[in-house]
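A.B. asks: heads up, no residue letters with this:
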């Protein structure tokens, strides 16, 4: 199986800095690759990170603010250069589709772009056997977060199969049919929980944040401000590092990736300290990763079977 990992292309909110590019994230998930919120400069960051554009099958945008989507034309242009005529899905909330359509037209790229709305409560999209859905967030413009969930599946136990005399092609038959020669699939397997990923960008705390983060393996969450600037976070509809980490710990997130930092913060050690302190105070065990540009972060190993 191919690696499941997050590639961080940029970590800056609103404006890039000398050391941080605009937003941009790539999720490698088995046979497919998803891109999230490509800000300005994403095409160059892809080169630095070794991200191949032909592998990107979906671009998921959370809202219409330019630091989350101004990189779309450059990404499409790169796709047209590397693999002209290919198809890519471009998703966003209804309110962002007009702006995203304009960016597609600006690109004038030889790419077949399928532009579609991600509506909270709608039927999830199938992504390599996992379910991708959008959840409404609370920002200054309509915004969504994204969650990808792999379903739980039976995990066959070799010793039980051998004891039941099921070998070779019969193993596949049992998986397809659920029962073979009186042996039920449940008798020779345990349930293997699926892996999950959440992407939470510009938002205040709201029910959508909790829904996106609940029990997730890897979560990317904005932490634009420190807690000392909580008033700014509220006014501009963002999260603080403390809020993001507390929400993640209470939701049972296994690995939290903080990003989308205000340019007012040069040293990120305070963000890391604040977030880790919040996890401890919440009684959680969430691992906190304060992202830097070009980081590669693995999806945590599967949970134990049940």
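C.D. replies: That came through fine. Remember, it's a predicted structure, so these values are computed and weren't measured experimentally. Residues are numbered from 1 along each chain as shown.
A.B. asks: From now on I want contacts and neighbour counts done on CA atoms only, so please keep to that.
C.D. replies: Will do.
A.B. asks: And for residue 105, the neighbour number?
C.D. replies: 11 (other Cα atoms under 10 Å).
A.B. asks: Surely it forms part of a strand?
C.D. replies: No. Going by DSSP: H, G, I helix; E, B strand; the rest coil, the assignment for residue 105 is helix, not a strand.
A.B. asks: any idea how far residue 46 is from it?
C.D. replies: Between residue 105 and residue 46 the computed distance is 22 Å (Cα to Cα, to the nearest Å).
A.B. asks: Could you do residue 64 as well?
C.D. replies: Distance of residue 64 to residue 46, computed by Cα to Cα: 21 Å.
A.B. asks: And for residue 199?
C.D. replies: Distance, residue 199 to residue 46, using Cα to Cα: 19 Å.
A.B. asks: now swap in residue 198 and tell me
C.D. replies: Distance, residue 198 to residue 46, using Cα to Cα: 21 Å.
A.B. asks: In terms of packing, which of these two has more residues around it?
C.D. replies: When neighbours are counted by other Cα under 10 Å, residue 198 comes out ahead of the other of residue 198 and residue 46, with 27 against 22.
A.B. asks: okay, now the one to match up with it:
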């Protein structure tokens, strides 16, 4: 059975707190496990979440500020310790290649894992597979930063009643899906006769950035948008100065981009009332809002 959910491992920002670990987000997408921005303590948070290292297939780093990458050494070493049998691909901005090398070799250990580095040097599609397309866009932060977008290809949803009416059963269903047409009992059956279009699902991940065109490009039509909301609007000037978003800005992005579920995270430790983030974003966005907390799980919304 396929699983599509976000496992939240950490929701803090520059400084962790008693209740919020540094960043860390694992997207479980069928057979893929994309680990975004593993901050300090991510290895232990995975244990608390009941997720094994073998679930990780990709590591996606947005940029090389510590709260987004200080957990990389522990994750890499855990992959080797647990002898993860499959290759794990690491994506990160190419300008941070020196930092990634330092993190990868932070201390002595026996490297058994097959870790393959794929630095990002341009916008666009950076990986393809059965999961669809993973793409990256440059964001507007104080250092080189990327956001990520995962899009499943559009497909078809088979209609049981129509299949029965046309006499298409068993292995013929797969052949019809593959070939687009099939002869059954002397009659030509087209895929369009027994199915309807099924829109592919979309996930977007936007961390440290000011509002810019790339934020809206990444979020466009996302079923699940994970986006930083470090500040509330009372500190909008600080947000702009340090290259971050407010909860209201995150809500605006979700509203303008037709997002289905909005996940707010990366909260400054100066705030103690998380409900304020939901209230502020809700003034802009009328859809589902999740104020992320450590170790929560957020399902990708069911297909429309």
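C.D. replies: Yep, it's here. Values in this document were obtained by computation on a predicted structure and should not be read as measured data.
A.B. asks: Report the TM-score for the pair.
C.D. replies: Superposed pair, TM-score by TM-score structural alignment, normalised by the length of structure 2: 0.94. Supporting alignment: 298 aligned residues with a Cα RMSD of 1.4 Å.
A.B. asks: Structure 1: which residue goes with residue 112 of structure 2?
C.D. replies: Using TM-score structural alignment as the criterion, residue 112 of structure 2 maps onto residue 110 of structure 1.
A.B. asks: likewise residue 198 of structure 2?
C.D. replies: Match for residue 198 of structure 2 (TM-score structural alignment): residue 192.
A.B. asks: secondary structure element for the nearest residue to residue 154 of structure 2 once chain neighbours are set aside?
C.D. replies: Excluding the flanking residues, the one nearest residue 154 of structure 2 by Cα to Cα, 6 or more residues apart in numbering is residue 200, at 4.3 Å. Residue 200 of structure 2 belongs to no helix or strand when elements are defined using DSSP states H and E.
A.B. asks: And the strands in the stretch 151-300 of structure 2?
C.D. replies: 155-158, 181-184, 187-190, 195-198, 202-206, 224-228, 261-265, 288-291, 297-299 (DSSP state E, counting those that start in this stretch).
A.B. asks: for the third one, packing partners?
C.D. replies: Right, strand 187-190 of structure 2. Strand 187-190 of structure 2 sits against strand 181-184, with contacts defined as 3 or more Cα pairs under 8 Å, 6 or more residues apart in numbering; DSSP states H and E.
A.B. asks: Sticking with residue 70 of structure 1, tell me its helix or strand.
C.D. replies: Residue-wise, residue 70 of structure 1 maps onto no helix or strand under DSSP H and E.
A.B. asks: Can you get me a residue count around the residue nearest to residue 154 of structure 2?
C.D. replies: Residue 200 of structure 2 has 15 neighbours, counted by other Cα under 10 Å.
A.B. asks: tell me the contacts of the nearest residue to residue 123 of structure 2 once chain neighbours are set aside?
C.D. replies: With Cα to Cα, 6+ apart as the criterion, residue 123 of structure 2 has its nearest non-adjacent residue at 5.0 Å, and that residue is residue 137. With contact taken as Cα atoms under 8 Å, 6 or more residues apart in numbering, residue 137 of structure 2 is in contact with 123, 124, 146, 147, 148, 214, 218.
A.B. asks: What's the match for the fourth one in structure 1?
C.D. replies: When you say that, I think you mean residue 147 of structure 2. Alignment note (TM-score structural alignment): residue 147 of structure 2 maps to residue 145 of structure 1.
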